[in-house]
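J.: Sharing a model that was predicted from the sequence below.
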Amino acid sequence: MTGITVRSVQALKPGETIWDAGHREAVRGFGVRRQRGHPTYVVKYRVFGRQRFFTIGPHGSPWTPTNARKEAKRLLGLVADGKDPADERAQAWLRATDTLSKIADEYLKHAKQKQRPRTYSEIERYLTSVWKPLHSVSVFHIRRRHIAARLTEIATDRGPVTAARARAALSAMFNWAIREGLDIPANPVVGTNRQAEPKSRDRVLTDVELAEIWSACRDDEYGRMTKLLILTAQRRDEVGSMRWLEIDPENKSWIIPGSRTKNHRDHILPLADAALALIEASPHHRDFVFGDGPRRRGDRQRGFSGWSKSKAALDARIIEARRKVIEDAKPLPDWRLHDLRRTAATVMADRLGVLPHIVEAILNHVSGHRAGVAGVYNRARYEAEMREALKRWSEHVSALVA
């Protein structure tokens, strides 16, 4: 039997093989064999002196004698160029399994060791949730047009800020993957339009607004944390993840470890009496000063969560109080918890006479003479000035709400 035709393939019996021959289009090494089931097209070749067989596919759509013969020519061309079709297929399979979901998971393991908890949680949200529509696509097949189209969707559905930060997270992941050795030609995020993020906020609350916020705080965890944010001028997550072992009641101070600060430097913050009283009002039987605690046996305790829900409830109480005075009063204009930190710093510097470098020390900003070895010395030297400044600020807030 010579030549591979539809009729000869259909006539194959189990255990028989036909090699292409006997006609002008015959391809040496191209064959079809039938073992138990359907006939299967194969190609045999030699690599480094060893004979190998490569399965093209079973007879039927899309593999006909004509199509299989063309594929055999292509594969033998690879062999002539020194490539092994079997290796090519293995690499193609690996590329197909390297989906965005898989690579994102690997990158997040790396990022978790490098990033602060809040930064990591944001990156995780962008990669696992915002980019989910592309999760099943191989990173080798993701193109700039895929990313650009998805960024447009994100900007429309979730806003330009989310789109800009999701873009940054994905770009960082691709850069990491390339450095890890994935043979991606280039970062496909590069060249896509960058969404414009809003300018840095400069909102400083008025005395009346600050008093409204304080008065609307309940005697619960969120209320005490919000008041602490006002009195200490520290960051939300630093207060929300405060631990009892960080509090030194004897010296009336709070030692925030570098693992939880933005600049990765330990921060020793003096506490005014009012601030210390807010902390002491929390239960002492757990590690965290504020937080949900373990919900089930074996759960890991964590700091406070539920910021958004609690903030919305606080805003509702503020507008309720306003409408008791003015029936059609409007909500407190756009404000965020971080504005409390900016307000404290501004009032201390502009109205309470606190020197700029003392304000910087309270905020744990590192610049100029506070960097390096001098920073450690100055931090200790400024403790008395910081304590006096925060005492003055606490008295100012007390006078506002009185």
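T.: Nice, I can see it.
J.: okay, CA-based contacts and neighbour counts for the rest of this
T.: Noted.
J.: quick one: the strands in the stretch 251-400 of the chain?
T.: Using DSSP state E, counting those that start in this stretch, the strands of the stretch 251-400 of the chain run over 253-256, 267-270.
J.: For the last one, what is the distance to the chain centroid?
T.: Taking Cα atoms, centre = their mean, to the nearest Å, one finds the center of strand 267-270 at 29 Å from the center of the full chain.
J.: okay, now the one to match up with it:
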Amino acid sequence: MPRIAKPLSALEVKRIDKRGHHTVGGVPGLLLSIAKGGSRSWTLRILIGGKRRDIGLGGYPGVSLAQARERAEDMRWRVRNEGIDPVLERQQAHSALLAAQAKAITFEKVAREVIARKQAEAGNLKHARQWESTLETYAFPTLGKMAVSDIELAHIKEVLEPIWTTRTETATRVRQRIEAVLAYAIVSGYRETSNVAVWKGNLDAILPAPAKIAPVRNHRALPFDEMYGFVSALADREGNAARCLEFTVLTAARSGEARGARWEEISLEDRVWIIPGDRMKTGKEHRVPLSGTAIKLLDAMPRDRELIFPAPRGGQLSDAAMSALLKRMKINATVHGFRSSFRDWAAERTSTPNQIAEMALAHTVKGVEGAYRRGDLLAKRARLMDQWAEFIETAPATGNVSAIRSSEVVNDG
């Protein structure tokens, strides 16, 4: 048991100015500690389980001598009678506080982390912006400021039910994105409870299946046997929207890929269009073989600009430009639907292997074939695109050319 030093008075304690630890008496192990900079604090030095512990009791003079003695007595009593280790107890309390603070992180903050990761992983800014937009519009108003650890099934229902039957496709994506955010929160230690946004065995018990309330609809596609009449009518149209749509049809490309096409991506000599990965849905570079018809179209376009098919006032054509053109031509199809027209033609009118047709559309080839395929079959795809160009430029054998063709030239800008 430590020796009890002679109790010092408050005035005597005040006069101590030497750096180090000074016994002040009254309670065994009570010290006034003076640091190098002159700051003063109270310390209780005590043995706990055979180990010496220095326990801080507060700063001096904020904690007076009398208060320090009272705290020291209380601490010694707890150690002796309750068997506690105050240092370990404080460490555990601090750890619990940090854990509680981590779990208090909001849904919005976690969602921002997930969006940033998706941008870094995929390099697809458009996809990341869609994530951000849907969550900001539908999830953040209800969940944004909530601690991610506190979100329950009722909150997910509150987000989804108002749009589940009216905007089913959007609601499905919102659910999937909320599920991804909560999954990230769980593995990051922000949330301990289950993922209440999962569908199977959870939300499927309280919400109708999306397929039953909003059957999946494919993009409207023009039957491939009508392509000759359509392309003939399209040739009568002037303007970059018409030329871009022609190029889109000839290359079976996505609208955004064609609208963003740049001269630097084109090699007329090699007859190939190389689309960089940051403009592809897959995030990977894609080589598109160009048919003779596509080369002829490009040869007729001005080359004194970066974009091949710019908008009339500069910049990239809008997503609606070609859709509006189709509407004016009274064509019941979407721009994206021409990819389906191409795919149906390849399957029904050619002997093209499935993987070549899929690669022509820049689709990922799955399964064993995809796992072992290293090249992009450019030469074989080139022959396919030449066949496609020849098909859509050749009048049907019946001679019944669709009345789509217009006798007057229309400028579509």
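T.: Right, received. Where do you want to start? All values reported here derive from a predicted model rather than from experimental measurement.
J.: any idea which of the strands of the stretch 251-400 of the first structure is most buried?
T.: Highest mean neighbour count among the strands of the stretch 251-400 of the first structure (mean count of other Cα atoms under 10 Å): strand 267-270, with a mean of 22.
J.: mean shift of that one relative to the second structure?
T.: When the second structure is overlaid, strand 267-270 of the first structure sits 2.5 Å from its aligned residues on average, using mean Cα distance after the TM-score superposition for the first structure.
J.: quick check: that strand aligns to which part of the second structure?
T.: Strand 267-270 of the first structure lines up with residues 286-289 of the second structure when matched by TM-score structural alignment.
J.: What are the contacting residues of that stretch?
T.: Residues from elsewhere that reach stretch 286-289 of the second structure (Cα atoms under 8 Å, 6 or more residues apart in numbering): 251, 271-277, 280, 360, 362, 376, 378-379, 381-382, 385.
J.: Any chance of the strands of the stretch 251-400 of the first structure in a markdown table with distance to residue 122 of the first structure as columns?
T.: A markdown table is the format used below for those (distance: least, Cα to Cα, whole Å):
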| stretch | distance to residue 122 of the first structure |
| --- | --- |
| strand 253-256 | 22 |
| strand 267-270 | 24 |
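J.: Can you check which of the ones you listed gets nearest to residue 125 of the first structure?
T.: With distances scored as Cα to Cα, the stretch of these nearest to residue 125 of the first structure is strand 253-256 (26.2 Å).
J.: Where in the second structure does the closest one align, residue-wise?
T.: Under TM-score structural alignment, the match for strand 253-256 of the first structure in the second structure covers residues 272-275.
J.: Contacts for that stretch, please.
T.: With contacts defined as Cα under 8 Å, 6+ apart, stretch 272-275 of the second structure is touched by 257, 261, 265-267, 285-290.
J.: average gap between that stretch and the first structure?
T.: When the first structure is superposed, stretch 272-275 of the second structure averages 1.9 Å from its matched positions, counting by mean Cα distance after the TM-score superposition for the first structure.
J.: So residue 22 of the second structure belongs to a strand, correct?
T.: Yes. The assignment for residue 22 of the second structure is a strand, going by DSSP: H, G, I helix; E, B strand; the rest coil.
J.: Report whether the expected contact of it with residue 33 is present.
T.: Yes. The criterion here is Cα atoms under 8 Å, and residue 22 of the second structure meets it with residue 33 at 6.3 Å.
J.: follow-up on the earlier one: and residue 372 of the first structure, which of the strands of the stretch 251-400 of the first structure is closest to it?
T.: Taking Cα to Cα, strand 267-270 is the member of the strands of the stretch 251-400 of the first structure nearest to residue 372 of the first structure, at 14.3 Å.
J.: just the helices in the stretch 1-150 of the first structure please.
T.: Here the stretch 1-150 of the first structure has its helices, by DSSP state H, counting those that start in this stretch, at 6-10, 65-80, 85-97, 100-114, 117-125, 144-158.
J.: quick one: the fourth one to the second structure mean distance?
T.: Its match in the second structure and helix 100-114 of the first structure itself, once the structures are fitted together, sit a mean 1.4 Å apart by mean Cα distance after the TM-score superposition for the first structure.
J.: residues in the second structure aligned with that helix?
T.: The alignment of helix 100-114 of the first structure onto the second structure (TM-score structural alignment) covers residues 107-121.
J.: Distance from the chain centre to that stretch, please.
T.: 6 Å.
J.: ok, and what's touching that stretch?
T.: The list of residues contacting stretch 107-121 of the second structure from outside it, by Cα under 8 Å, 6+ apart, reads 124-125, 128, 131-132, 140, 143-148, 181, 184-185.
J.: ranking those residues by neighbours, who comes first?
T.: residue 148 (26 neighbours; other Cα atoms under 10 Å).
J.: if I pick the residue lying closest to residue 207 of the first structure once chain neighbours are set aside, what's in contact with it?
T.: Residue nearest to residue 207 of the first structure in three dimensions, not counting chain neighbours: residue 400, with 6.7 Å by Cα to Cα, 6 or more residues apart in numbering. Counting by Cα under 8 Å, 6+ apart, residue 400 of the first structure touches 207-208, 211.
J.: Quick one: map residue 218 of the second structure onto the first structure.
T.: Aligned by TM-score structural alignment, residue 218 of the second structure pairs with residue 201 of the first structure.
J.: Would it be right to say that that match lies in a strand?
T.: No. Counting by three-state DSSP, residue 201 of the first structure falls outside a strand, being coil.
J.: That one - how many residues pack around it?
T.: 11.
J.: go on, residue 217 of the first structure?
T.: Here the number of neighbours of residue 217 of the first structure (other Cα under 10 Å) works out to 20.
J.: Quick check, it in contact with residue 229.
T.: No. The criterion here is Cα under 8 Å, and residue 217 of the first structure misses it with residue 229 at 11.9 Å.
J.: Could you report the separation of the nearest residue to residue 291 of the first structure once chain neighbours are set aside from residue 221 of the first structure?
T.: Excluding the flanking residues, the one nearest residue 291 of the first structure by Cα to Cα, 6+ apart is residue 304, at 3.7 Å. Counting by Cα to Cα, to the nearest Å, the gap from residue 304 of the first structure to residue 221 of the first structure is 8 Å.
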